[in-house]
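Undergrad: Just to be clear, the model below is a prediction. Sequence and coordinates:
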Amino acid sequence: MKTLVIIFLNFVVTCKYICGYEILAIFPHSARSHHIYFTPLVEELATKRHNVTVINYHPVQKQPFLRQISLQDRQNASACVDIEKRMQVLSVSDFSLAYATAQVFKNIANTNCQKLMKNREVQDLIRSRAHFDLVIVEQFVTDCGLAVAYKLNAPAIGIAAHILSPWTYSRLGAPNNPAYVPNHFFGSGTKPDLFNRIKSVLINFGMNMYYTHVIQRSDQEIVNAVYPDTPLLEDLGKNMSLIMINQYFTLTSPRLYSSNVVEVGGMHINPNYPIEDKSLINFLDSVSNGVVYISFGSVASNFPPRITNEIRRFVEKSNMRFIWKSEITDWVPPSNVFVGKWMPQAAVLCHPKVVGFISHSGMLSTSEAMHCGVPIISVPLFGEQFANGKSAVESGLGVSLDILTLNAQVLEEALQTILKEQYQKKAKELSQLWKDRPLSPMETAIFWIEYVARNKGAVNLKPPTVDMPLYQYLMIDVAFIIASSVVITFYISVKVLSLVLIAVFGKHKLKRKKVD
């Protein structure tokens, strides 16, 4: 009997490491760039024999231990961005840009939340009370995935395909100091002047208020309509064990984070991904003086004709060779340009003959440029791309252009800048720093996922600042007591001194009167 018990216990312990954990991953945003970042993670978890269920929009590779619940919408959210309207907003002010972005975020958040909450398979999953050791929830503009984790009574960790959003700092107990933390929505950088610090404070405050009182409140109504017992989404956010973010200090500069914030920038990059298109390989092999890669992501399909025509003029007049990811069909490219609707971007950028990259400065593209050691020309359009572009400039990875003044001449001047030896050399140095880590980004992500699952939510990672009142966090009460003490002490000292002086000089005057 003892032998059977020992065998059973050994099986249970061994199975925990061989069979892995039950993991649910919720990615409710349909942007393809987010899918590109998250998918390698769930596939790697499944490869390590964790039982992974992923809720998302885009299909994942079929393999053992990986199950998908589709949200049944293959539309790419990034491809729906109206570039003309964005350019009109960009021409007004950063405040108008932030407000317009907030409105877009609300529409995205409410749409994503409704599709997640009303999905039959998701409801069946919650109804079944399936056991999960951990739920991985995308942290973009909605917290509705955290409601699913709550209903399943499972610990949750967040993951973001971009830099940390301004409304996420407080729930993590992390400082978002505009004196050195770049603003998410405009290129303030790590050393902003007084005006940009003021602007950053106002935009952060406005965005946080809008997220809490508009976006999150409307999402709360959507969630409570289906699951009335769900607590406040803000409270669920504070209960996340940790968050993994797509940034790394070599690019975005060092930040003050606690142990519940993990940088896994570049997690999606597969250094061994091959270039299989033979025509693309032949084009690269024929290059003698370097090639420049151009890609503006999915939003390029919505570029106004003026921008597309300026890029055409630029590549036609240049003596460089170009690989351009584009869906244009009404143009016959010259011999120095290779055009394709899809490119293995990281593989292209890491090719030894690629010497420059023209991009919208999404975080995936910017991190790939740094990983491969290729200088970048950033043309930010939306969201955190302005911060990414500024990070590239400050790190020395490249230059940043304003899309409102973009033309062939501006592009040519920027290209000549990044082709200089100082930029080429700096990009290679940054690439070495980017790769010099104790663990790869993927290994880091896997470790912390398993750590939280292994330690039943790892509540030890939660810093006390998460639940600390703002007045206490900023030590306003301490400052008030000290200031009050100084004022009271000064007041008493003045009063005592005046009484002493009156007593002394008053007696002296009295004696003089008696003498007289």
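TA: Now that the structure is in, tell me what you want to look at.

Undergrad: only C-alpha atoms for contact and neighbour calcs from this point on.
TA: OK.

Undergrad: and the nearest residue to residue 300 once chain neighbours are set aside, how many neighbours?
TA: In space, and not counting its chain neighbours, residue 300 is closest to residue 326: 7.1 Å by Cα to Cα, 6 or more residues apart in numbering. Using other Cα atoms under 10 Å, residue 326 has 20 neighbouring residues.

Undergrad: Just list the residues touching residue 302, thanks.
TA: 79, 80, 81, 82, 83 (Cα atoms under 8 Å, 6 or more residues apart in numbering).

Undergrad: which of the residues you listed are buried?
TA: Neighbour-count burial (16 or more other Cα atoms under 10 Å) is assigned, among these, to 79, 81, 83.

Undergrad: Which residues are in contact with the last one?
TA: It stands for residue 83. Counted by Cα under 8 Å, 6+ apart, residue 83 has contacts 299, 302, 303, 304, 381.

Undergrad: Most neighbours among the residues you listed, which one?
TA: Busiest of these [other Cα under 10 Å] is residue 381, holding 21 neighbours.

Undergrad: alright, now check it against this:
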Amino acid sequence: MVLSSLVIISSSKSTLVHNGSPNFSNTENKKLNILAALFTSSGSHFAFFKPLLEELARRGHNLTVLSYNPRKNNNIDANVLPNYNDVLLTDPKFIGENVINLQEKPVDSYFINFDNIFRMRHFGLTYCEMTLNNPEVRQLIKSDQKFDLIFMETFCGDCALGFVHKFQAPFIALSSHEIMPWINDRLGNPDNPSFIPEFFKLHAGPMNFMQRVLNTLSLLADKLAYEIGYTGPHQKLVDDAFGPGVPPLNEIAKNTSALLVNTHYSIHGSRPYVPNVIEVGGMHIGKPKPLPDDIKKFLDDSPEGVLLFSWGSMVNASSMLQVKLDAMLNVFSEVPRKVILKWESDELPRKLKNVMIKKWLPQFDIMSE
């Protein structure tokens, strides 16, 4: 439903910008030129964006996609969607998989937010610098190409807003997770810390008075850290790449036409949203694909069911502290069913008959079996 609405929006034949805002009054068919600036290397982030972009291409729109996850590197024939143009931002080996070392994570505390924020700051500046130094991206910046719509990811920086200034097109923000703390203000979206847990979830669910106070302080600290640590360095990189005259990025951000966020109230809890913040949780879920033979046999031979254990694409589970690994394996050995575990090494330190390890798991396909 959301995709259909978006495609109707994007099919406007009239001018798309009117007094600084999108003008979508005419819904006659038109093939748009769309730029997608997706600067996070994580494959799990891109998995959320990919179905939307491919469907728009299937419907005839012309897409230029700046990403670390090009379709041609995923054994997809480029001729299938010739109007989907990939721009690879860096070496495909630089993908954000298995990059979080569990031994480096601090003990859960009120200070963990600062570790997360500065870790994301490093990622954001790295992605931004590599992107804007990419030869194809530099050529795009210097070109006279026209775009009718821009998609950009909201995660660890606003580097992509330079393209909004350059091409003077309306833009839609995409979030593959809950809304980052610094995004709500630019959309006028309610973000009341007295009952809405901040992004890093020091507390979830009903909070007592002291928890509300700490939640409020944490939210303010997140926004302050972003303003001090992110905005200036990203502005400098954008100014260097796009030349003088780029307005403050936080001013450009206030012109966000809409935000599509990968959440759903049934999982993340209910909260108020302004009309242009749209929950599209599950948009990336399609039809399951056939499983590899070994995984299928493992599941078929398990009438009692199988426990799937995975921390996703970015956490390196094999970096777990030995004491925690021993505790986890002890539980697995006592579970009265088989376990399939995402594990980045070739072997487990302790071999268990009921455990299958894989460096990568088709999670959705497994759960659909």
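TA: Yep, it's here. Source: prediction; values computed, not measured.

Undergrad: what's the TM-score here?
TA: Once the chains are laid over each other, their TM-score by TM-score structural alignment, normalised by the length of structure 2 reads 0.85; 333 aligned residues with a Cα RMSD of 1.9 Å.

Undergrad: Among the buried ones among the contacts of residue 302 of structure 1, which ones are in helices?
TA: Judged by DSSP state H, helices contain the following of those: residue 83.

Undergrad: could you redo the buried ones among the contacts of residue 302 of structure 1 as TSV and give each row distance to residue 34 of structure 1?
TA: Below are those laid out as TSV (distance: Cα to Cα, whole Å):
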residue	distance to residue 34 of structure 1
79	13
81	15
83	20
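
Undergrad: Tell me the one among the buried ones among the contacts of residue 302 of structure 1 nearest to residue 266 of structure 1.
TA: residue 79 (22.6 Å; Cα to Cα).

Undergrad: one step back: looking for the alignment partner of the residue nearest to residue 300 of structure 1 in structure 2.
TA: Matched across to structure 2, residue 326 of structure 1 falls on residue 343, judged by TM-score structural alignment.

Undergrad: Okay, buried residues for the lengthiest helix in structure 2 please.
TA: Criterion DSSP H: the longest helix present in structure 2 is helix 112-132. Of the residues in helix 112-132 of structure 2, 113, 117-118, 120-125, 127-128, 131-132 count as buried by neighbour count, 16+ other Cα under 10 Å.

Undergrad: Find me the equivalent region of that helix in structure 1.
TA: So helix 112-132 of structure 2 sits over residues 97-117 in structure 1, by TM-score structural alignment.

Undergrad: Give me the mean distance between that stretch and structure 2.
TA: Mean deviation of stretch 97-117 of structure 1 from its aligned counterpart in structure 2 after superposition (mean Cα distance after the TM-score superposition for structure 1): 1.3 Å.

Undergrad: Serialize the contacts of residue 302 of structure 1 to a markdown table and add fields for distance to residue 236 of structure 1.
TA: Formatted as a markdown table, the contacts of residue 302 of structure 1 follow (distance: Cα to Cα, whole Å):
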| residue | distance to residue 236 of structure 1 |
| --- | --- |
| 79 | 31 |
| 80 | 30 |
| 81 | 30 |
| 82 | 33 |
| 83 | 35 |
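
Undergrad: so which of these hold up in structure 2?
TA: Using both residues aligned by TM-score structural alignment, their matches' Cα atoms under 8 Å, structure 2 keeps these contacts from the contacts of residue 302 of structure 1: 82, 83.

Undergrad: Closest one of the contacts of residue 302 of structure 1 to residue 254 of structure 1?
TA: Relative to residue 254 of structure 1, the closest of the contacts of residue 302 of structure 1 is residue 81; by Cα to Cα it sits at 31.4 Å.

Undergrad: Alignment lookup: the closest one to structure 2.
TA: Checking TM-score structural alignment: residue 81 of structure 1 goes with residue 100.

Undergrad: how about the nearest residue to its match, chain neighbours excluded?
TA: Nearest non-adjacent residue to residue 100 of structure 2 (Cα to Cα, 6+ apart): residue 315, at 4.6 Å.

Undergrad: cool, and residue 106 of structure 2?
TA: Using Cα to Cα, 6+ apart and skipping residues adjacent in sequence, the residue nearest residue 106 of structure 2 is residue 112, 6.5 Å away.

Undergrad: Touching, that neighbour and residue 104? I think so.
TA: No - if you go by Cα atoms under 8 Å, residue 112 of structure 2 and residue 104 don't touch, sitting 11.6 Å apart.

Undergrad: Would you agree the residue nearest to residue 300 of structure 1 is in contact with residue 303?
TA: No - applying Cα under 8 Å as the test, residue 326 of structure 1 and residue 303 come out as separate, 10.5 Å apart.

Undergrad: Okay, helices next: where are they in the stretch 151-300 of structure 1?
TA: 169-172, 194-210, 216-226, 233-238, 249-252, 278-285 (DSSP state H, counting those that start in this stretch).

Undergrad: now for the third one, which elements pack on it?
TA: Here helix 216-226 of structure 1 is seen to pack against helix 94-117, helix 144-151, helix 233-238 when contacts are counted using 3 or more Cα pairs under 8 Å, 6 or more residues apart in numbering; DSSP states H and E.

Undergrad: Would you mark the buried spots in it?
TA: 216, 217, 218, 219, 220, 222, 223.

Undergrad: State the distance from the alignment partner in structure 2 of the first one to residue 309 of structure 2.
TA: By TM-score structural alignment, residue 216 of structure 1 lines up with residue 231 in structure 2. Distance, residue 231 of structure 2 to residue 309 of structure 2, using Cα to Cα, to the nearest Å: 37 Å.

Undergrad: now the helix or strand where residue 45 of structure 2 lies, how far from the centre of its chain.
TA: Taking DSSP states H and E as the definition, one finds residue 45 of structure 2 inside helix 43-58. On the basis of Cα atoms, centre = their mean, to the nearest Å, helix 43-58 of structure 2 sits 11 Å off its chain's mean C-alpha point.

Undergrad: before we move on, what about stretch 134-145 of structure 1?
TA: With Cα atoms, centre = their mean, you get 13 Å for stretch 134-145 of structure 1.

Undergrad: Could you tell me where that stretch falls in structure 2?
TA: Aligned using TM-score structural alignment, stretch 134-145 of structure 1 spans residues 149-160 in structure 2.
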